[in-house]
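J.: 3D, please:
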Amino acid sequence: MADDTYLLDFEKPLYELEQKLAEMRELNKDNADDLSNEISALEERVEQLRTSIYRNLTRWQRVQIARHPQRPYTLDHIEALTEGFVELHGDRKYADDRAIVGGIAEFKGSRFGGTDRSVMIMGHQKGRDTKERKFRRFGMPNPEGYRKAARLMEMAAKFNKPVVTLLDTPGAYPGLEAEERGQAEAIARNLLEMARLPVPIVVVIIGEGASGGALGIGVGDRILMLENSWYSVIAPESCSQILWRSWDYKEDAARALKLTATDLLDVGIVDEIVDEPVGGAHRFPNQTFDNTGRAIAQALETLTALDKDTLLDQRIEKLDGIGAYTTEATPA
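T.: Model (predicted):
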């Protein structure tokens, strides 16, 4: 049962029914009458309601789930999917940005139907409480975060290690100091270097994928996207503020932006949707880790079998194809 501290509005009916189920189970322990039939019927109702809610989510509701404070973050995925993670710090130019974490680890591929292999894994890291959120800057990197990521990817290329990146950010940090240190240049440089990095790159959108803040570590050979994550050039609230001068139209903006996994798979931005358990990753993190691990393992098996030239040719072809469209000629 979910923690009511972080309950989303559309989850409340399910939470109330789960509470009734928990109470009935507790009552059954001390009651001489067997309530098994009633409990079974209520369990069925809970499952039906859960399926009804989470299989019919609006785009805005998926945005809310992607931001859920109990949703697994990058370090949670790293702990579940790898062994022996050694975090590497600093960009060797200015500082160590705690909004991006990364390092060498052993991906537990055999557990997910693939091969155990050493990888360079990195991603945006948010915080669970106020202190950690401030420490991680809410997962919004400064330029040194992107430069740290670039340094780690260069190291991966030097030692022929695949790269796995995990995207979960509301955007690059918008502060004056970030602009003074070259925020735009740092992100642009990463796009260039990732486009020509001579090792496989698997990108997984695990939560929020906002703007250049996500794209700065988001160029890859395979783009995987969790079912309840979102990926867009702008957040719905910001889009609403620009178009309507108010945040009140964020749901309309979310619909117009078409930022869900299904939307982006349809237009070829992402390659695969990673299913989440009915109820979301914040309710069932272990099942989410298993699904994510299998998707990464399959992608790495395919990509590591390619020679360098083929890998780079396919990556460039993939990037060139994004946004392409055809129109029918108008009859004379």
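
J.: alpha carbons only for contacts and neighbour counts from here, please
T.: Fine.

J.: next, the contact list for Pro69, please.
T.: Tyr6, Arg128 (Cα atoms under 8 Å, 6 or more residues apart in numbering).

J.: how far away is Val101 from Glu87?
T.: 7 Å (Cα to Cα, to the nearest Å).

J.: run a quick neighbour tally on Phe135.
T.: Phe135 has 15 neighbours, counted by other Cα atoms under 10 Å.

J.: what's the helix or strand for it?
T.: Element membership for Phe135 (DSSP states H and E) is helix 130-136.

J.: and what of Ser40?
T.: According to DSSP H and E, Ser40 maps onto helix 36-54.

J.: I'd like to know which elements that helix is packed against.
T.: Packed against helix 36-54 by the contact rule (3 or more Cα pairs under 8 Å, 6 or more residues apart in numbering; DSSP states H and E) you find helix 12-30.

J.: show me the contact partners of the helix it packs on.
T.: By Cα under 8 Å, 6+ apart, helix 12-30 touches Met1, Ala2, Asp4, Asp34, Leu35, Ser36, Ile39, Leu42, Glu43, Val46, Leu49, Arg50.

J.: for the closest residue to the fourth one other than its chain neighbours, the count of nearby residues, please.
T.: Think Asp34. Computed as Cα to Cα, 6 or more residues apart in numbering, the closest residue to Asp34 that is not its neighbour in sequence is Asn28, at 6.6 Å. Neighbours of Asn28 under the rule other Cα under 10 Å: 15.

J.: here is a second sequence; please produce its structure as well for comparison:
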Amino acid sequence: MTSYLEFEKPIAELESRIADLRETANGEINIDAEVAKLQDKVDRQIRAVYGKLTPWQKTMVARHPERPHFKHYVAGLFDEFVPLAGDRAFGDDQAILGGFARKGDTRLMVIGHEKGDDTQSRLKHNFGMGKPEGYRKAIRLMDLADRFGLPVVTLIDTAGAFPGIQAEERGQAEAIARSTEHCLALGVPLVAMVLGEGGSGGAVALAAADRVLMMEHAVYSVISPEGCASILWRTGDKADEAAAAMRITASDLKSLGVVDQVIEEPLGGAHRDHAGTIANIGEALFSSLGALDGIAPADLRTRRQDKYLRIGVV
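T.: Got it, this is the predicted structure:
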């Protein structure tokens, strides 16, 4: 059953009419023409709604519980995936997953956030909010990739790093800084994809890449709109104003040079068409990896560092 966002009520009403029509029809009545007419209205309504989303509405789409997650992309993009666990210091963080992957003859390292898609799995994966051991696992896997000359792909989808006291006691800030540093120092290609939420240092720690790709309805920011509103206006009720002011959408960030490519989502968002979304991601991913193939490690490091030094220069 599809979960509808607040601004999708007109779409929900039309699709409910289609469902009711199919449920009440019997074999003697041909409803195909009426269903086709309603479906055409649904498509037009989706185009109208999604063609003028505000930054706050895009934030809600980015957080949609039915958007594809790390496990869906891994299953859809690669022929083989061998997960690797643990940071070799404290434990294994289930919010950040990673391992060796293969697509045809291309072998690479894949690392990313997993939010989970039901109550049990969301708790298991801590809603995609990484802890220090998760970022240290990412560092370990990046080091492995560097040693074996494998390109690295990171899949970003997190509200931010876990803010709990246990994470702070285990060195959350240091782990995030080290992970960011390792991204910049890699001698192999690194492609990052912001799939849903790209929240704060928890996202940047895996996204300081040669190329940063971003889904059309994803968001990427240093703080959540609610967090920004609570600081500026002392209330989370102005999150919509904060989202607009922060310029967190893919189109804004592309114009600012923070992301390199915006990946189109299927009509109505990634949550409506997993297969189409994964196909779009795959095309952009392997194209980016191909463009980086053969560049010397020293040149990769220099180009990557120059890329981030240029951001914000006026």
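
J.: TM between them?
T.: For this chain pair, the superposition-based TM-score is 0.96 by TM-score structural alignment, normalised by the length of structure 2; 314 aligned residues with a Cα RMSD of 1.5 Å.

J.: re earlier: what does the next helix or strand after the helix holding Phe135 of structure 1 correspond to over in structure 2?
T.: The helix or strand immediately downstream of helix 130-136 of structure 1 is helix 143-158, counting by DSSP H and E. Aligning helix 143-158 of structure 1 against structure 2 (TM-score structural alignment) gives residues 132-147.

J.: how much does the matching stretch stray from structure 1?
T.: Averaged over the aligned pairs, stretch 132-147 of structure 2 sits 0.3 Å from structure 1 after superposition, using mean Cα distance after the TM-score superposition for structure 1.

J.: give me the buried positions along that stretch.
T.: 132-143, 145-146 (16 or more other Cα atoms under 10 Å).

J.: list just the nearest of the residues you listed to Arg122 of structure 2.
T.: Of all those, Arg122 of structure 2 sits closest to Gly134, with 15.7 Å by Cα to Cα.

J.: in contact with the closest one, which residues?
T.: Taking Cα under 8 Å, 6+ apart as the test, what Gly134 of structure 2 contacts is Gly86, Asp87, Asp92, Asp93, Gln94, Ala95, Ile96, Leu97.

J.: give me the element Val101 of structure 1 is part of.
T.: Counting by DSSP H and E, Val101 of structure 1 is part of strand 100-107.

J.: can you state the residues of structure 2 onto which that strand aligns?
T.: Against structure 2, the aligned range for strand 100-107 of structure 1 is residues 96-103 (TM-score structural alignment).

J.: now what about that stretch, what contacts it?
T.: Residues outside stretch 96-103 of structure 2 that contact it (Cα under 8 Å, 6+ apart): 77-85, 107-114, 125, 128-130, 134-135, 138, 141.

J.: what residues sit buried inside that stretch?
T.: Going by 16+ other Cα under 10 Å, stretch 96-103 of structure 2 has these buried residues: Ile96, Leu97, Gly98, Gly99, Phe100, Ala101, Arg102.

J.: which residue sits closest to the fourth one, ignoring its sequence neighbours?
T.: So that's Gly99 of structure 2. Of all residues not flanking Gly99 of structure 2 in the chain, Pro83 sits nearest, at 4.2 Å (Cα to Cα, 6+ apart).

J.: then the third one?
T.: Sequence neighbours aside, Ile111 is the residue nearest to Gly98 of structure 2 in space, at 4.0 Å (criterion: Cα to Cα, 6+ apart).

J.: that's a strand at that neighbour, yeah?
T.: Yes. According to DSSP: H, G, I helix; E, B strand; the rest coil, Ile111 of structure 2 belongs to a strand.

J.: what's it aligned with over in structure 1?
T.: In structure 1, Ile111 of structure 2 lands on Met122 (TM-score structural alignment).

J.: how many neighbours does its match have?
T.: For Met122 of structure 1, using other Cα under 10 Å, the count is 28.

J.: all strands of structure 2, in order?
T.: Along structure 2, counting by DSSP state E, strands occupy 80-83, 96-103, 106-113, 152-158, 190-199, 211-215, 219-221, 261-263.
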